[in-house]
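> got a structure for you, letters missing:
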């Protein structure tokens, strides 16, 4: 008796995550259609508006007033997962302290951008929240003819 199609699908779902991701990675790497294409910074638009908007958006996501899905197009999968975890921790902390979700009030003090390699740009955005000043660091990579954030940190 051979396994039916639904049984095979069930076995794939029950398989350990590392096995599935390794298998998926092999398939994606083997297929040239899914390989990310690096794009030189000279072929891309000015990153300053994107860096400024990403910094503002990340602060709003962490504070709970913006949905993280709105950033998915502009960040890599690793950044998305990291931001999702940080957002969940911030939501739990607000709930434990019984504080409502409020839109952060801040002023952008400065944006500094430096090209490190042909397709990578590092940036720092300094935000003034009144009682405190924070820096948001962003690393943009030129992938598939657009900028994507491969690292974002709120300091």
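Perfect, thanks for sending it. Keep in mind the model is a prediction, meaning the values are calculated, not measured.

> only C-alpha atoms from now on, for both contacts and neighbour counts.
Noted.

> in whichever strand or helix holds residue 153, what's buried?
Using DSSP states H and E, residue 153 falls within strand 146-154. Of the residues in strand 146-154, those buried by neighbour count under the rule 16 or more other CA atoms under 10 Å are 146-152.

> show the contacting residues for residue 127.
Listed by CA atoms under 8 Å, 6 or more residues apart in numbering, the contact partners of residue 127 are 106-110, 133-136.

> from residue 110, how far off is the closest residue to residue 154 other than its chain neighbours?
Spatially, and ignoring its direct neighbours in sequence, residue 154 is nearest to residue 136 (4.4 Å; CA to CA, 6 or more residues apart in numbering). For residue 136, the distance to residue 110 (CA to CA, to the nearest Å) stands at 11 Å.

> overlap in contacts, these two.
125-127.

> out of those, which are inside strands?
125-127 (DSSP state E).

> okay, pairing it with this:
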């Protein structure tokens, strides 16, 4: 019994699957990814949280937008009060260039660090204020969302 035909078939199938995966990967590489970031802020601390967000976090996001990692940023507050469990006080919706920019692009990390060093020369103050900003939260969660066409 000759093994070559079987091995040849296995190799062709393996490379075919690999090629399909590469095509699928290339097709989704440029698909924007939307992430909603929800913040539930401790009662009475919303003003301070927003001040620190505007001072430290928003400028970094704008830098990443200028670099093309982010397509759009939208910040919203609810108009009416919500019940305690599902309550959120601030929602930031970011449309990223692609999945890598949203979750795992090493170039993002490099550019974020460079922007942080450029914008905030005193890293101790920046780090302290970011620690304070997060201490003002009761809860924070991130949700990757998909557009649905009914």
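That came through fine. The structure presented is a predicted model; accordingly, all values stated were derived computationally and were not measured.

> TM-score of the superposed pair?
Here the TM-score for the pair of chains, by TM-score structural alignment, normalised by the length of structure 2, is 0.27; 72 aligned residues with a CA RMSD of 5.3 Å.

> circling back to that earlier point, and which of the contacts of residue 127 of structure 1 is nearest residue 25 of structure 1?
The nearest member of the contacts of residue 127 of structure 1 to residue 25 of structure 1, counting by CA to CA, is residue 136 at 31.0 Å.

> the closest one contacts residue 57, doesn't it?
No. In this structure residue 136 of structure 1 lies outside contact range of residue 57 using CA atoms under 8 Å: 10.8 Å.

> okay, these two: which has more neighbours?
Comparing residue 136 of structure 1 with residue 57 by other CA atoms under 10 Å, the one with more neighbours is residue 136, at 21 against 18.

> quickly find the element holding the more buried one.
Using DSSP H and E, residue 136 of structure 1 maps to strand 133-143.

> elements contacting that strand?
Other helices and strands packing on strand 133-143 of structure 1, by 3 or more CA pairs under 8 Å, 6 or more residues apart in numbering; DSSP states H and E, are helix 48-63, strand 120-128, strand 146-154.

> for that strand, which positions count as buried?
Buried residues in strand 133-143 of structure 1, counted by 16+ other CA under 10 Å: 134-143.

> widest-spaced pair of those residues?
It's 134 and 143 that sit farthest apart of the buried residues of strand 133-143 of structure 1, by CA to CA, at 28.0 Å.

> what about residue 22 of structure 1, which SS state?
helix (DSSP: H, G, I helix; E, B strand; the rest coil).

> with residue 23 of structure 2 as the reference, measure out to the residue nearest in space to the middle of structure 2.
Nearest to the mean C-alpha position of structure 2, counting by CA atoms, centre = their mean, stands residue 102 at 3.8 Å. Distance of residue 102 of structure 2 to residue 23 of structure 2, given as CA to CA: 21 Å.

> if we can go back for a sec, now, among the buried residues of strand 133-143 of structure 1, which is nearest to residue 5 of structure 1?
The nearest one, if we look at the buried residues of strand 133-143 of structure 1 relative to residue 5 of structure 1 and count by CA to CA, is residue 143, at 37.1 Å.

> what is the nearest of the contacts of residue 127 of structure 1 to residue 81 of structure 1?
For those, the nearest to residue 81 of structure 1 is residue 136 (17.3 Å; CA to CA).

> once you drop chain neighbours, what's closest to residue 133 of structure 2?
Once flanking residues are discounted, residue 133 of structure 2 sits nearest to residue 49: 5.4 Å by CA to CA, 6+ apart.

> give me the buried positions along whichever strand or helix holds the one you found.
Using DSSP H and E, residue 49 of structure 2 sits in helix 46-52. With burial defined by 16+ other CA under 10 Å, the residues of helix 46-52 of structure 2 counted as buried are 46, 49-50, 52.

> adding distance to residue 131 of structure 2 as columns, could you present the residues you listed in a markdown table?
Below are the buried residues of helix 46-52 of structure 2 laid out as a markdown table (distance: CA to CA, whole Å):
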| residue | distance to residue 131 of structure 2 |
| --- | --- |
| 46 | 15 |
| 49 | 11 |
| 50 | 14 |
| 52 | 10 |
